[in-house]
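[1] Here you go, sequence then predicted model.
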Amino acid sequence: MLVAAAVCPAPPLLVPEVAAGAAAELGDARTACSDALAVLAASRPDLLVVVGAADRDHGGTYPQGARGSFRGFGVEADVRLGEGEEGPRMLPAPLAVGAWLLGHARWGAAPVEGFAVAEPTDDTAHCLRAGRELAARDERVALLVMGDGSAKRTLKAPGYLDERAAAFDAAAARALGAADVAALAAMDSALAAELQAAGRAPWQVLAGAAEGAGLDGRLLYEDAPYGVGYFVAAWS
């Protein structure tokens, strides 16, 4: 059963070594992520699952101890998903960022695993089903859900400006802040893809996991640096 969840943005720029001279620009986001992780620890879970998006070749589960790296971003920074034997696959970037957040917070409250949602093939029904299965993994399950809003918020955004992006992100922020499972489940996957909102699938996994859990939510951070929607929320 799902007892808590934290929603965090997934850009590698959250890692100070990657951001380098721009590290301070996401300082408030990192602080909010730390606060959300504290909510997870306080829920005393038996299992924590880090959820994020990946391409179709890297979807699926990642065991505790799986390793990730930010060497592709020009820095010699490696992470591991908790303690354990290294697996044969490298963590996708969103899960690697989640592993970094957990390491930064010195997570030790429960065993931790990873689950990567394969994009763009995973539709809403699949995401909801995957969430229900994750919530049934143990008596007390917590999720760390990594994902961004639209990447088309400004002219200088990675996907350029789309006038629909601000409204999409505003609706996502309301749903995440209110732990509105129905609103997350009803998100338009086609529109999300057009707006390059990589968080859509992980958020819908969260919606499936939270069905019937009766959790309350708080939005801890909302901004669009670099033209990408970033949100931090805590559900408990």
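    Sure, I can see it.

[2] When you work out contacts or count neighbours from here on, use the C-alpha atoms and nothing else.
    OK.

[3] buried stuff in the helix ranked longest in the chain?
    When the chain is parsed with DSSP state H, its longest helix is helix 27-42. Buried residues in helix 27-42, counting neighbours by 16 or more other Cα atoms under 10 Å, are found at 29, 30, 32, 33, 34, 35, 36, 37, 38, 39, 40, 41.

[4] Mind telling me the two of those farthest from one another?
    The two members of the buried residues of helix 27-42 with the most space between them (Cα to Cα) are 29 and 41, at 18.6 Å.

[5] sorry, back to before: can you give me how far the longest helix of the chain is from the chain middle?
    Its chain's average C-alpha position is 13 Å from that of helix 27-42, according to Cα atoms, centre = their mean, to the nearest Å.

[6] Kindly report the same for stretch 75-87.
    Relative to its chain's centre, stretch 75-87 lies at 18 Å (Cα atoms, centre = their mean).

[7] what's the straight distance from one end of that stretch to the other?
    Using Cα to Cα, to the nearest Å, the end-to-end distance of stretch 75-87 comes out at 22 Å.

[8] What of stretch 18-29?
    When the termini of stretch 18-29 are compared using Cα to Cα, they are 15 Å apart.

[9] so how far is residue 214 from the closest residue to residue 210 other than its chain neighbours?
    Leaving out its chain neighbours, the residue that sits closest to residue 210 by Cα to Cα, 6 or more residues apart in numbering is residue 2, at 6.0 Å. For residue 2, the distance to residue 214 (Cα to Cα) stands at 9 Å.

[10] Tell me which of the two has more neighbours.
    Ranked by neighbour count (other Cα atoms under 10 Å), residue 2 and residue 214 place residue 2 first, with 31 against 14.

[11] Might one say that the more buried one is in contact with residue 141?
    Yes. Using Cα atoms under 8 Å, residue 2 is in contact with residue 141, at 4.7 Å.

[12] what sits in contact with each of those two?
    Residues touching both residue 2 and residue 141 (Cα atoms under 8 Å, 6 or more residues apart in numbering) are residue 135.

[13] tilt between the helix or strand hosting residue 95 and helix 27-42?
    Secondary-structure element containing residue 95, defined by DSSP states H and E: helix 93-104. On the basis of axes from the mean of the first three to the mean of the last three Cα atoms, to 10 degrees, helix 93-104 is oriented at 70 degrees to helix 27-42.

[14] name the helices or strands packed onto helix 93-104?
    Contact partners of helix 93-104 among helices and strands, from 3 or more Cα pairs under 8 Å, 6 or more residues apart in numbering; DSSP states H and E: helix 27-42, strand 47-55, strand 67-69, strand 78-80, strand 112-119, strand 141-146.

[15] then this one, side by side with the first:
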Amino acid sequence: MLAAAAVCPCPPLLVPEVAAGAGPELDAARAACLEALDVLAAAEPDRLIVAGPAEPDGRGPFPPGSAGSFAGFGVGRTVRLGEAPAGAPAPKRPLPASLAVGAWLLEHARWTAAPVEGLGVGEALATDRCLAAGADLAAGQERVALLVMGDGSACRTVKAPGYLDERAVDFDAAAARALGSADLTALSALDESLAYELKASGRAPWQVLAGAAEGAGLRGKLLYEDAPYGVGYFVATWS
């Protein structure tokens, strides 16, 4: 069963070493993410799953102890999703960037509340498959918490990664309302084709969350909403 969830953005710029001089610009987002992690810890889950968008080679499950790096962003910083079980070999498959950011948040928060594993979700995964994947994560009596990484549209300004698209504001507003109110119907209704066109990497992971939360009766709270660099970033908690 899903005990709690937190939604956080996943730009590598959340990691101060990556952001370098621009680090303070995301201080409010970082603080909101850490507040969201406190909500997850307070739920006392048996297991934490970090889910986030991934390229084809980064999709699927990642066991505890999986490591990721920010070397691709010019920083020799390695992070790890918790610890591998005693005697188990260290996982070899590197974390996708979104899960590496999640791992950094957990390390920064000194997470010790529950074992951690990861799930890389294809950005183009169809809604029905996202919902089914989420339902599978929350099946059973074990208390599961989700840390869901993903961004809104990347088309809010002319300097955004996807340039300016007038549809981006409405898409992000709908996503923020759904995440802030734990509205499973609204999250499930996010248009996958439009999300792809707007480069909204969070659509699929958010719909995994919607599938996991079915029947859990969680209430949402939006902690942060902004669009620095023309990208929609949201932090929310479900508990």
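    Yes, it's here. Every value quoted in this text rests on a predicted model; they were computed, and no experiment measured them.

[16] Mind checking the TM-score on these two?
    The TM-score (TM-score structural alignment, normalised by the length of structure 1) is 0.98; 235 aligned residues with a Cα RMSD of 0.8 Å.

[17] Would you indicate which residues of the helix holding residue 95 of structure 1 are buried?
    By neighbour count with 16+ other Cα under 10 Å, helix 93-104 of structure 1 contains the buried residues 93, 94, 95, 96, 97, 98, 99, 100, 101, 102.

[18] Reformat the residues you listed as TSV; add distance to residue 137 of structure 1.
    As requested, the buried residues of helix 93-104 of structure 1 are arranged in TSV below (distance: Cα to Cα, whole Å):
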residue	distance to residue 137 of structure 1
93	24
94	22
95	19
96	22
97	23
98	20
99	20
100	24
101	23
102	20
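
[19] Quickly name whichever of these is closest to residue 47 of structure 1.
    Checking the buried residues of helix 93-104 of structure 1 against residue 47 of structure 1 with Cα to Cα, the nearest one is residue 102 at 13.5 Å.

[20] ok, the closest one - contacts?
    Residues in contact with residue 102 of structure 1 (Cα under 8 Å, 6+ apart) are 37, 82.

[21] what does it align to in structure 2?
    Residue mapping for residue 102 of structure 1 onto structure 2 gives residue 106, with TM-score structural alignment as the criterion.

[22] hang on, the earlier thing: mind reading off the mean deviation between the helix holding residue 95 of structure 1 and structure 2?
    Superposed on structure 2, helix 93-104 of structure 1 shows a mean distance to its aligned partners of 0.2 Å (mean Cα distance after the TM-score superposition for structure 1).

[23] between that helix and strand 141-146, how many degrees?
    Between helix 93-104 of structure 1 and strand 141-146, the angle comes out at 120 degrees (the same axes, to 10 degrees).

[24] Return the distance of helix 93-104 of structure 1 from the chain's centre.
    10 Å.

[25] cool, stretch 129-145 of structure 2 as well?
    With Cα atoms, centre = their mean, you get 16 Å for stretch 129-145 of structure 2.

[26] Next: stretch 90-106 of structure 1.
    For stretch 90-106 of structure 1 - counting by Cα atoms, centre = their mean - the centre lies 10 Å from the chain centre.

[27] Equivalent analysis for stretch 150-164 of structure 2, please.
    Going by Cα atoms, centre = their mean, the spacing between the C-alpha centre of stretch 150-164 of structure 2 and its chain's C-alpha centre is 18 Å.

[28] again, but for stretch 15-22 of structure 2
    Here the centre of stretch 15-22 of structure 2 is set off from its chain's centre by 19 Å, with Cα atoms, centre = their mean.

[29] got the buried residues for it?
    Across stretch 15-22 of structure 2, burial judged by 16+ other Cα under 10 Å covers 15, 16, 17, 18, 19.

[30] Ends of it, what's the gap?
    End-to-end distance for stretch 15-22 of structure 2, by Cα to Cα: 10 Å.

[31] residues touching the spatially most central residue of structure 2, list them.
    With distances taken as Cα atoms, centre = their mean, residue 149 lies nearest the centre of structure 2, 0.9 Å away. By Cα under 8 Å, 6+ apart, residue 149 of structure 2 lies in contact with 7-10, 50-53, 98-99, 102, 202, 205.

[32] Once you drop chain neighbours, what's closest to it?
    Using Cα to Cα, 6+ apart, the nearest residue to residue 149 of structure 2 is residue 52, at 4.6 Å.

[33] hmm, back to that, from the buried residues of helix 27-42 of structure 1, which is closest to residue 77 of structure 1?
    residue 30 (17.3 Å).

[34] unless I'm mixing things up, the closest one is touching residue 14, no?
    Yes. With contact defined as Cα under 8 Å, residue 30 of structure 1 counts as touching residue 14 (6.7 Å).

[35] What is the neighbour count of residue 92 of structure 2?
    12.

[36] That one pairs with which position in structure 1?
    Mapped onto structure 1 by TM-score structural alignment, residue 92 of structure 2 lines up with residue 88.

[37] Tell me how far its match lies from residue 62 of structure 1.
    9 Å.

[38] can you pull out the helices in structure 2?
    Assigned by DSSP H, the helices in structure 2 fall at 16-19, 27-42, 97-108, 127-138, 168-181, 184-188, 192-197, 203-213.

[39] Residue 180 of structure 1 maps to what in structure 2?
    In structure 2, residue 180 of structure 1 lines up with residue 183, judged by TM-score structural alignment.

[40] Contact partners for that match?
    Residue 183 of structure 2 makes contact with residue 177 under the criterion Cα under 8 Å, 6+ apart.

[41] what does residue 32 of structure 2 give?
    Residues in contact with residue 32 of structure 2, defined by Cα under 8 Å, 6+ apart, are 223, 224, 235.

[42] ok, the residues you listed vs residue 178 of structure 2, which is closest?
    Residue 178 of structure 2 lies nearest to residue 235 out of these, by Cα to Cα, at 11.9 Å.
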